[in-house]
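Enquirer: can't give you the sequence, but here's the structure:
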């Protein structure tokens, strides 16, 4: 194993990494951005790194960034699709749009961290407007169980608001 500085890692693998990302995105500018983000993450982790395979290390970081990129793009497209069917409202600034997308991503992450039953109960209560008794009947669980899962979900929501 060899210790490699960020400078040598960048100079030796920047072009390869950008090509690797571009082949997955088919967009040069986004590939450039994600390549830079990858090296920023490397920089944040520390100046020198010891590893067997720099390409595996860099592609692992870039893969995580690509997942985040595609997730954000999916959420953003779903938001834009939902806006299209709504009555016309005032035009959002780029900052407002960005804040809404970030909030939706945080909500998606919060829902992903819930148990399957907790997520079902939360969504049935919040989106479908069902009472705890109705949810309990539908899921064949007690009202106490519904209440317990709903309280956990709302606690996660409150923690999200505090951030």
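Expert: On my side now, so go ahead. Bear in mind that the values here come from a model prediction, so they are computed numbers and not experimental data.
Enquirer: alpha carbons only for contacts and neighbour counts from here, please
Expert: Noted.
Enquirer: and the longest helix seen in the chain, what does it pack against?
Expert: Secondary structure assigned by DSSP state H gives helix 54-84 as the longest helix of the chain. Other elements packing on helix 54-84 under the criterion 3 or more CA pairs under 8 Å, 6 or more residues apart in numbering; DSSP states H and E are helix 6-25, helix 28-45, helix 94-113.
Enquirer: now render these as TSV, adding mean neighbour count.
Expert: Output for these, formatted as TSV (neighbours: other CA atoms under 10 Å):
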stretch	mean neighbour count
helix 6-25	16
helix 28-45	16
helix 94-113	14
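Enquirer: now those helices in CSV, with distance to residue 64?
Expert: Shown next, in CSV, are these (distance: least, CA to CA, whole Å):
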stretch, distance to residue 64
helix 6-25, 11
helix 28-45, 9
helix 94-113, 15
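Enquirer: next up, a second structure to put side by side with the first:
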């Protein structure tokens, strides 16, 4: 965000003191849980702290909402992943259940994968997942999606490149 010469900036302390209560109420209504809302309020202000950029006083609530919405989406995605993972565990024999540490690591990996795939177009993501997880060939994926095999090859290559860049390139 670039500030125009006429824009004033607000300190993080001032923003926190002025808008923390409002943000907490907004998140509490969105999530239906006071504890999660309080956590996300802190995470929102932490994001502002670590981004180390001036904060415009022109629309501070819009900035807070934009950051908080992203955190809410992340929260819901984590929650859905955890439920799906725990549902899958229920299907396994109890003797095969992983330790709590392994479960935690697996959930973190699943969350990272979900974040990587979020940046893909839906058609690319679907082709990639069918190919990688569905154990289908390019031709089988193409038939299922109603596209050409060459399109599936491009989608899979695009998804792999996207994931590679997200994992190994440093932000500029």
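Expert: Received the coordinates, thanks. None of the values given here were measured: they were computed from a predicted structure.
Enquirer: next, the angle from the longest helix of the first structure to helix 6-25.
Expert: 50 degrees (axes from the mean of the first three to the mean of the last three CA atoms, to 10 degrees).
Enquirer: corresponding residue for residue 77 of the second structure in the first structure?
Expert: Matched to the first structure by TM-score structural alignment, residue 77 of the second structure sits across from residue 71.
Enquirer: no no, residue 106 of the second structure
Expert: Using TM-score structural alignment as the criterion, the counterpart of residue 106 of the second structure in the first structure is residue 100.
Enquirer: before we move on, what about residue 135 of the second structure?
Expert: Aligned by TM-score structural alignment, residue 135 of the second structure pairs with residue 129 of the first structure.
Enquirer: for residue 55 of the first structure, see how far away its match is.
Expert: Distance, residue 129 of the first structure to residue 55 of the first structure, by CA to CA, to the nearest Å: 50 Å.
Enquirer: which of those two has more neighbours?
Expert: residue 55 (17 against 12; other CA atoms under 10 Å).
Enquirer: I figured that one hits residue 14, correct?
Expert: No - between residue 55 of the first structure and residue 14 there is no contact under CA atoms under 8 Å: 9.9 Å.
Enquirer: OK, contacts around residue 35 of the first structure?
Expert: Residue 35 of the first structure makes contacts with 14, 17-18, 21, 62, as judged by CA atoms under 8 Å, 6 or more residues apart in numbering.
Enquirer: take these and map them onto the second structure. Which survive?
Expert: With the contact criterion set to both residues aligned by TM-score structural alignment, their matches' CA atoms under 8 Å, the contacts of residue 35 of the first structure that also touch in the second structure are 14, 17-18, 21, 62.
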